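1. here are the coordinates; sequence isn't available:
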């Protein structure tokens, strides 16, 4: 991950006029902007990352915990450090389509995530929620996933509010290990 802050203009190809703005370059976010890892359609075979992740190792898939009917995984494009999701294994789009067992696993993983995040990083609070459908903000609407976003007092400053940029202090692999180690024993 390349992050650099500069007040110098971009001078590639002689383009750029110096101004007083600081710039935080986060080129890794371009993958999200271009829709990388988004399925091409509604079926599991259309490239759903939530269907592919369980076949990976925990480290490669950024999986924190596996339950019988769902798993917890770090978000590749987090709002805050430690942002994770509880995801059913079954490719299902709507919360009302979950079985009772899937609902219990998603709920249990959410509770365990809160304990792990408080233990590992001292989270003060959480935003927890489901975005049902693309019109509700779901980036991958075809496969249900519940977000668990840790929050700390003062974690929203000018960067996300004005600059529409998140500054994350830790690599995802390091965050995964820290949270997996802090995950409560079943």
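-> Right, received. Where do you want to start? As the structure is a computational prediction, the values presented were derived from the model and not from experiment.

2. switch to C-alpha atoms for all contacts and neighbour counts from now on
-> Fine.

3. do you know how far the closest residue to residue 144 other than its chain neighbours is from residue 113?
-> Computed as C-alpha to C-alpha, 6 or more residues apart in numbering, the closest residue to residue 144 that is not its neighbour in sequence is residue 93, at 4.8 Å. Going from residue 93 to residue 113 by C-alpha to C-alpha, to the nearest Å gives 22 Å.

4. out of these two, which sits in the busier spot?
-> Taking other C-alpha atoms under 10 Å, residue 93 and residue 113 do not tie; residue 113 has more neighbours (29 against 17).

5. below is structure B, check it against A:
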């Protein structure tokens, strides 16, 4: 298809820009991995602990909680800390669960800093659908590494996130370096 054909067909105007396609994001947009309901039988965070670490993208397992890579990361090394127990709200954690979630979060930060030199982190829990939780039925805390200048034109204007390696490679690196 020529530039002239593109213009005539109304498909778009040539602008001499290369395109970065991220078709894997459509699964997230369509909600393909979201539970149909809030039950533990439909929950991916309840299913992951039964998988082997590489398949489930699990970086570290604790007694009451585990750490895994986000399947749809905001940045390279985007981790989530989840209790094994299927609970929706942070106020439902036991003291022991809350302590282990905090300990795993600190260890995740140390590990990501040691392996990638992250300059900072966004850490948080979106509680409920109205607060932006993609999977509101199972508590999970995001640990998102940040670097100077990482919010350049790609996510803001291009609405694209670039990741320098496959998730499996990132999982292997972080699991091997866990501190």
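-> Okay, I see it. Remember, it's a predicted structure, so these values are computed and weren't measured experimentally.

6. where does the TM-score land?
-> Superposed pair, TM-score by TM-score structural alignment, normalised by the length of structure 2: 0.92. Supporting alignment: 174 aligned residues with a C-alpha RMSD of 1.7 Å.

7. quick one: the helices in structure 2?
-> 3-9, 25-30, 44-47, 53-56, 95-116, 153-156, 167-177 (DSSP state H).

8. let me have the ones you listed in CSV, extended by distance to residue 131 of structure 2.
-> Shown next, in CSV, are those (distance: least, C-alpha to C-alpha, whole Å):
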stretch, distance to residue 131 of structure 2
helix 3-9, 41
helix 25-30, 17
helix 44-47, 19
helix 53-56, 26
helix 95-116, 20
helix 153-156, 21
helix 167-177, 26
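
9. residue 136 of structure 2: which of the ones you listed is closest?
-> Closest to residue 136 of structure 2 of those, according to C-alpha to C-alpha: helix 44-47, at 10.9 Å.

10. whereabouts in structure 1 does the closest one align?
-> Aligned using TM-score structural alignment, helix 44-47 of structure 2 spans residues 49-52 in structure 1.

11. how much does that stretch stray from structure 2?
-> With mean C-alpha distance after the TM-score superposition for structure 1, stretch 49-52 of structure 1 departs from structure 2 by a mean of 0.1 Å once superposed.

12. next, the buried residues of that stretch.
-> By neighbour count with 16 or more other C-alpha atoms under 10 Å, stretch 49-52 of structure 1 contains the buried residues 49-51.

13. and the equivalent of residue 175 of structure 2 over in structure 1, how many residues sit next to it?
-> Alignment note (TM-score structural alignment): residue 175 of structure 2 maps to residue 180 of structure 1. Using other C-alpha under 10 Å, residue 180 of structure 1 has 22 neighbouring residues.

14. show me what contacts residue 54 of structure 2?
-> 168, 171-172 (C-alpha atoms under 8 Å, 6 or more residues apart in numbering).

15. and what of residue 173 of structure 1?
-> 59, 62.

16. tell me how far the spatially most central residue of structure 1 lies from residue 99 of structure 1.
-> Geometric centre of structure 1, nearest residue: residue 75, 1.9 Å, by C-alpha atoms, centre = their mean. Distance, residue 75 of structure 1 to residue 99 of structure 1, by C-alpha to C-alpha: 24 Å.

17. looking at the helices of structure 2, which is closest to residue 123 of structure 2?
-> Closest among these, using C-alpha to C-alpha: helix 95-116, at 8.6 Å.

18. mean offset of the closest one relative to structure 1 (after superposition)
-> Compared with structure 1 after the fit, helix 95-116 of structure 2 shows a mean deviation of 0.6 Å (mean C-alpha distance after the TM-score superposition for structure 1).

19. in structure 1, what stretch matches that helix?
-> Helix 95-116 of structure 2 maps onto residues 100-121 of structure 1, going by TM-score structural alignment.

20. before we move on, back to that, any idea what the residue nearest to the centre of structure 1 aligns with in structure 2?
-> Under the alignment (TM-score structural alignment), residue 75 of structure 1 maps onto residue 70.
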